[in-house]
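Trainee: Curious how this folds, go ahead:
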Amino acid sequence: MKKKVGLLGGTFNPPHMGHLVIAEQVLEKAGLDEIRFLPNHVPPHKQADERVSVNQRVVMLQKAIKGHPRFSLEQIELERAGASYTYDTIKLLMEREETTEFSFIIGGDMIEYLPKWHRIEELQKMVKFIGVNRPTYAHETPFDVQLVEVPNIDLSSSYIRDTVKKGQSVRYLVPDDVYRFIKKEGLYE
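Mentor: As a prediction, the model looks like this:
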């Protein structure tokens, strides 16, 4: 029987409680064996934030998921230079792990954006998409997406960065160890 792995991609700049809630809910409700957090090197649809290094994002992610036996870090996109396209990532993962069935977890914002994804027609044949609800998005797409209902947590990494920049606390929005790391490193100030 194939191992069922959910991939949760993103910049994770920083990882927050919303990411962890999504991962835990999808793990259980979609019947997956594990969730791998997939930090991207350079997302094709966003500008890279040069103020926070890839290594700092990885450290924050490690701190966020430590202690969860079914959460891990997948660094395949950090091993490559250039834009991180999901098609290329899934192709490489499938070559490396032939006995694993991969699902790609996306938020409501990305469900609507799927028609613009790089090589989406081919990607749809390679990986199962699991979409989670996100406030203010319609979740409509011509592509096959399994919807998983998760608690509505209207939280984003950009909100956290902006809050820190204003000198306000983000305690309880990010895991404690991530909060301490942000403070210690002076990130987003």
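Trainee: C-alpha only now, for contacts and for neighbours.
Mentor: Noted.
Trainee: dump the residue contacts of S157.
Mentor: When contacts are counted by Cα atoms under 8 Å, 6 or more residues apart in numbering, S157 touches 12-16.
Trainee: repeat that with 6 Å
Mentor: 13-14 (Cα atoms under 6 Å, 6 or more residues apart in numbering).
Trainee: Second chain to compare with the first, below:
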Amino acid sequence: MREGLPMARAGQTVGLLGGSFDPPHAGHVNITRQALRRFGLDQVWWLVSPGNPLKSHGPAPLEDRLAACRRLMQHPRVRITDFEARAGTRYTAETIVALRLAYPGVRFVWLMGADNLAQFHRWQQWRWIMRTVPVGVLARPGDRLVARTSKAAQVFEGARLSGRASQLLAYAEAPAWCFINVPMVDLSSTAIRAQGNWG
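Mentor: This next block holds a predicted model:
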């Protein structure tokens, strides 16, 4: 059974962690807990996507991934949702538009690992995303330097908040982004699939 759409009130701050979660793992849990604390968020929503347009192979069935996420991420301020499947969106920019229409007054922050910032310029309408919602970037093993020197980081260098100002991110006007270092959990869904530990 799919979980219903998450609830949020106008004025609340909600971090959005999108991905295929194929499978979800302790690294996702780690950055979620760190984002709640470091960015001062009221909630974090895991947007479990039907598929990733940048990946050539489709993920495991959505219902299986949703169930795995619910088993792994148990926190009173974290919601697991199939919003993208319900809204019929495929790209992050489309999802942000749909979320802002569905939840007027909610302050959304897009969350990503540093590995995603490194290739963010490949995302559809990535400049629009940066200019529309604040972005919180959480460092993962081996990705810090390449993320900080990425095209997106260079183009929007003037919009970067210091790590000490991370609590202000959700209330900043976009473009605004913040890069924080967090305790490392060196896991990836790709490595887990390669080891045959999923699906």
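Trainee: what's the TM-score for these two chains?
Mentor: Here the TM-score for the pair of chains, by TM-score structural alignment, normalised by the length of structure 1, is 0.80; 164 aligned residues with a Cα RMSD of 1.8 Å.
Trainee: biggest helix in structure 2, by residue count?
Mentor: Scanning structure 2 for the longest helix, with DSSP state H as the assignment, gives helix 26-38.
Trainee: List of residues touching that one?
Mentor: When contacts are defined by Cα under 6 Å, 6+ apart, helix 26-38 of structure 2 is touched by residues 185, 187.
Trainee: Which part of structure 1 matches that helix?
Mentor: For helix 26-38 of structure 2, the aligned range in structure 1 is residues 17-29, judged by TM-score structural alignment.
Trainee: Run the chain-centre distance for the matching stretch.
Mentor: What separates the centre of stretch 17-29 of structure 1 from the centre of its chain is 11 Å, taken as Cα atoms, centre = their mean, to the nearest Å.
Trainee: what's the answer for stretch 178-195 of structure 2, then?
Mentor: On Cα atoms, centre = their mean, the centre of stretch 178-195 of structure 2 falls 13 Å from the chain's centre.
Trainee: ditto for stretch 28-43 of structure 1
Mentor: In terms of Cα atoms, centre = their mean, the centre of stretch 28-43 of structure 1 is set 6 Å apart from its chain centre.
Trainee: Flag every buried residue along that stretch.
Mentor: Of the residues in stretch 28-43 of structure 1, those scored as buried under the neighbour-count criterion (16 or more other Cα atoms under 10 Å) are 32, 34-43.
Trainee: Farthest-apart pair in those residues, please.
Mentor: Using Cα to Cα, the buried residues of stretch 28-43 of structure 1 span at most 27.1 Å, a distance reached by L32 and V42.
Trainee: re earlier: the match of helix 26-38 of structure 2 vs structure 2, mean deviation?
Mentor: Overlaying structure 2 shows stretch 17-29 of structure 1 at a mean distance of 0.4 Å from the equivalent residues (mean Cα distance after the TM-score superposition for structure 1).
Trainee: Name the residues of that stretch that are buried.
Mentor: When neighbours are counted by 16+ other Cα under 10 Å, the buried residues of stretch 17-29 of structure 1 are found to be 17-20, 22-27.
Trainee: Could you measure from whichever residue in structure 1 pairs up with R122 of structure 2 over to I130 of structure 1?
Mentor: If you follow R122 of structure 2 across to structure 1 using TM-score structural alignment, you land on K116. In this view, K116 of structure 1 and I130 of structure 1 are 17 Å apart by Cα to Cα, to the nearest Å.
Trainee: Please name the nearest non-neighbouring residue to Y87 of structure 1.
Mentor: Distances taken as Cα to Cα, 6 or more residues apart in numbering put L123 closest to Y87 of structure 1, at 5.6 Å, once the chain neighbours are dropped.
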